[in-house]
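Visitor: only the shape, not the letters, is given here:
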């Protein structure tokens, strides 16, 4: 039976998202209840769903506070859920971070802090370092998002402008035991990078954060630059005794989700090739590279003969120079489509597993062999839209957006390029 490309691509994406659902991943990672108090804290797009999973399973009293993105809340009975802005922080996240830091202070050695951390937590848990304001943090975040800086660079800066990130939250909870459960959304699954590692020792320095400003020509706000130059209060480093009772468990990762998508492909008779879960770089350049690999598979049967699906994850970046809305998945996909130029039998889906590509309430999009032709018929130039960083506008015009709503998890970007042989290819 021929493969229906759109359905298969969407089934793989849904499997990737499903494999990272907190209700599936939390149960095997919960620690035993302590003799003292249990305090649940957390930040990220999945944190409310994680808190709900903990509540449903926890056999003892607990209380707490987590902050998640607007629209990502899940009702809980014992853990307070606060919604805040992402990717640029707001006053709601600022207040929640201040309250959270205060809640963990004064705990004893018999108490347990259960920290639930996922992607997006860095913006949601925004508590400026002494001498800085929320407006300063907002300006820095906005500048970094426009700059093309990678997530690791962004989080080095965020840690050193914060009173809560980079291990500071766990340090404040000492001598309580701190157990952090993490859903990874970063290349390499480094817990010190995810949500800027509020409970994890930090190896980076003020000097490295300042170097990011200089690399991307960010000269404002002056208060942030002056703070980094003073380097007065460094983050807790490995070996800091305040973090000696803090442990971390990675409960869901991009690789796990790619493997779930690969299994869907196998059941459909398609050979999956996982090219990597940590691909970085400018989205349009990654799109060009992936187009070359797809063309090789389609025309020469390498690295595997069709039908094959090329799967990858990671977090690309978009340096917004045009008037468009950015969005790394749609920019990748538009670049891929332009480079393939209607190559028959090649279909692709790219989407963010949290349901939000950039600042848009759109997960991503689908590209088909007739994408460019259909756009041309509508008077829409793919190359012009790519030059303007307007992937969202392009795929919206075609009706090819992937819209999921909040998925309540986040294991970064998902990309699938389906290469079908002549007999398997299905006309649109």
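Guide: Now that the structure is in, tell me what you want to look at. Everything numeric here is computed off the predicted structure, so don't read it as measured data.
Visitor: CA only for contacts and neighbour counts going forward, please
Guide: OK.
Visitor: please report the distance of residue 171 from residue 95.
Guide: 19 Å (C-alpha to C-alpha, to the nearest Å).
Visitor: buried residues of stretch 323-331, list them for me.
Guide: 324, 325, 326, 327, 328, 329, 330, 331 (16 or more other C-alpha atoms under 10 Å).
Visitor: rebuild those residues as TSV, extending it with secondary structure and distance to residue 82.
Guide: Converted to TSV, the buried residues of stretch 323-331 look like this (DSSP: H, G, I helix; E, B strand; the rest coil; distance: C-alpha to C-alpha, whole Å):
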residue	secondary structure	distance to residue 82
324	coil	31
325	coil	27
326	coil	28
327	coil	26
328	helix	27
329	helix	28
330	helix	30
331	helix	32
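Visitor: pull the most distant pair out of those residues.
Guide: Distance extremes for those: the farthest pair is 324 and 329 at 13.6 Å, using C-alpha to C-alpha.
Visitor: neighbouring contacts of the helix or strand residue 155 falls within?
Guide: In the assignment (DSSP states H and E), residue 155 maps to helix 151-160. Helix 151-160 is contacted from outside by 122, 129, 141, 144, 165-166, 186, 193, 195-196, 204-206, 208-210, 212, 228, 234-235, 315, using C-alpha atoms under 8 Å, 6 or more residues apart in numbering.
Visitor: let's bring in a second one:
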């Protein structure tokens, strides 16, 4: 018996998959990632003060890390998702709605703009940004109502548009995104610390780049709305067609003193999960940290790869674990309780159809799959047999976008609660 096969025989598949997910989340937590970057930032001199602002699912945890590690006086305001708060003493934490914005987010964004008025060149603004900030900083541009932005946001979420397309639209309908928050801070120095939920980690896309220059245009935003046939109110059409929604552009002198750091990425999470696999005596293979596309299509591709490994030993030899990250999309056609990770996993399950010795997990690193209460789910070789015994119809449930319902019935949802970080999807397939 080889060493690898001996290790495989001692593996507890479900526990290993859960341990990998936990390692991935822990690796990108604000507590772990943020302090070393704070040490690089010079404090204001003389009469300057430090103001902390921010938005995202990880914003409160990031604010707490700043309070714990920043040397000097601080104050400020961050906005995070409901139930994602932290026990901050000097930085106010406001909770608001995600993924569809609400009035609490609008008020918080307006207050943030007011808070940065009147800063001087001696002042420092620490801006803490993580995934989810686009919806949480919901301040519509003049002439556009919150209700109109909510409707556009809902339509984009259901359309299958990717995060780059959605955030392009969001930037050009906003009074705070697309660099506008940084312009409002000028002439203060702005240092932005970001946890990336964007495939490829483009800092200008994370939370729609409230403090970074934006090369996209109103015409680009219009093209996205037309591509997906999004019903668009006249006020928004006028706003975009007139160019009134243009964002802060590269080369703007008001931004030249500013700095930004991406402090945690999907690759960091995947590397930590891979280390867990190695510690278990198996071989990990990271496919990519920036996979995109329809969740069900990605599920089919992963199932084909897993079968090829199991049957042919190609392109990897079993036992092994295949890991991937990124952000899939779901074009909603049914009425089920979905989530893109549950959709990916249900697609994989129907394709594998009980194929032996293949186990899988798919979870969002923020602990919330879509808008549900689970992070994702686990698939096991006997999942389809159990489903049949319960009278479930997996393919029909996939057509109804009801991955949540399927794995809930099996007792295989992963419920972690909010992790207060976010580098998007985590997927792992164990082939024994």
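Guide: Yep, that arrived. Fair warning: this is a prediction, and the values are worked out from it, not measured in the lab.
Visitor: the helix holding residue 155 of structure 1 corresponds to what range in structure 2?
Guide: The aligned range for helix 151-160 of structure 1 in structure 2 is 163-172, by TM-score structural alignment.
Visitor: next: stretch 114-130 of structure 1.
Guide: With TM-score structural alignment as the criterion, stretch 114-130 of structure 1 aligns to 126-142.
Visitor: buried residues in the biggest strand by length in structure 1?
Guide: In structure 1, with assignment by DSSP state E, the single longest strand is strand 271-279. Across strand 271-279 of structure 1, burial judged by 16+ other C-alpha under 10 Å covers 271, 272, 273, 274, 277, 278, 279.
Visitor: pick the one among the residues you listed closest to residue 14 of structure 1.
Guide: Closest to residue 14 of structure 1, out of all of the buried residues of strand 271-279 of structure 1 and judged by C-alpha to C-alpha, is residue 272, at 15.8 Å.
Visitor: now do the same contact list for the nearest residue to the closest one once chain neighbours are set aside.
Guide: Nearest-residue entry for residue 272 of structure 1: residue 309, 4.9 Å, with adjacent residues in sequence omitted and distances by C-alpha to C-alpha, 6 or more residues apart in numbering. Residue 309 of structure 1 is in contact with 265, 270, 271, 272, 273, 416, 417, 418, 419, counting by C-alpha under 8 Å, 6+ apart.
Visitor: chain center to the match of helix 151-160 of structure 1: distance?
Guide: 14 Å (C-alpha atoms, centre = their mean, to the nearest Å).
Visitor: check stretch 38-45 of structure 1 too.
Guide: 17 Å.
Visitor: over to stretch 218-233 of structure 2?
Guide: 23 Å.
Visitor: and what of stretch 252-262 of structure 1?
Guide: 14 Å.
Visitor: could you tell me where it falls in structure 2?
Guide: Stretch 252-262 of structure 1 covers residues 264-274 of structure 2 once aligned (TM-score structural alignment).
Visitor: got the buried residues for that stretch?
Guide: Residues of stretch 264-274 of structure 2 classed as buried: 264, 265, 266, 267, 268, 269, 270, 271, 272, 273, 274 (neighbour count, 16+ other C-alpha under 10 Å).
Visitor: go on, stretch 315-322 of structure 1?
Guide: Here stretch 315-322 of structure 1 shows 315, 316, 317, 318, 319, 320 as buried, counting by 16+ other C-alpha under 10 Å.
Visitor: same deal with stretch 236-254 of structure 1?
Guide: Of the residues in stretch 236-254 of structure 1, those with enough neighbours to count as buried (16+ other C-alpha under 10 Å) are 236, 237, 242, 243, 244, 245, 246, 250, 251, 252, 253, 254.
Visitor: what about it, how long is it end to end?
Guide: OK, stretch 236-254 of structure 1 end separation, C-alpha to C-alpha: 28 Å.
Visitor: got it, and stretch 417-424 of structure 2?
Guide: End-to-end for stretch 417-424 of structure 2, by C-alpha to C-alpha: 15 Å.
Visitor: what of stretch 352-364 of structure 1?
Guide: 6 Å.
Visitor: so where do the strands sit in the stretch 251-400 of structure 1?
Guide: Remark: strands assigned in the stretch 251-400 of structure 1 by DSSP state E, counting those that start in this stretch are 271-279, 308-314, 346-352, 364-367.
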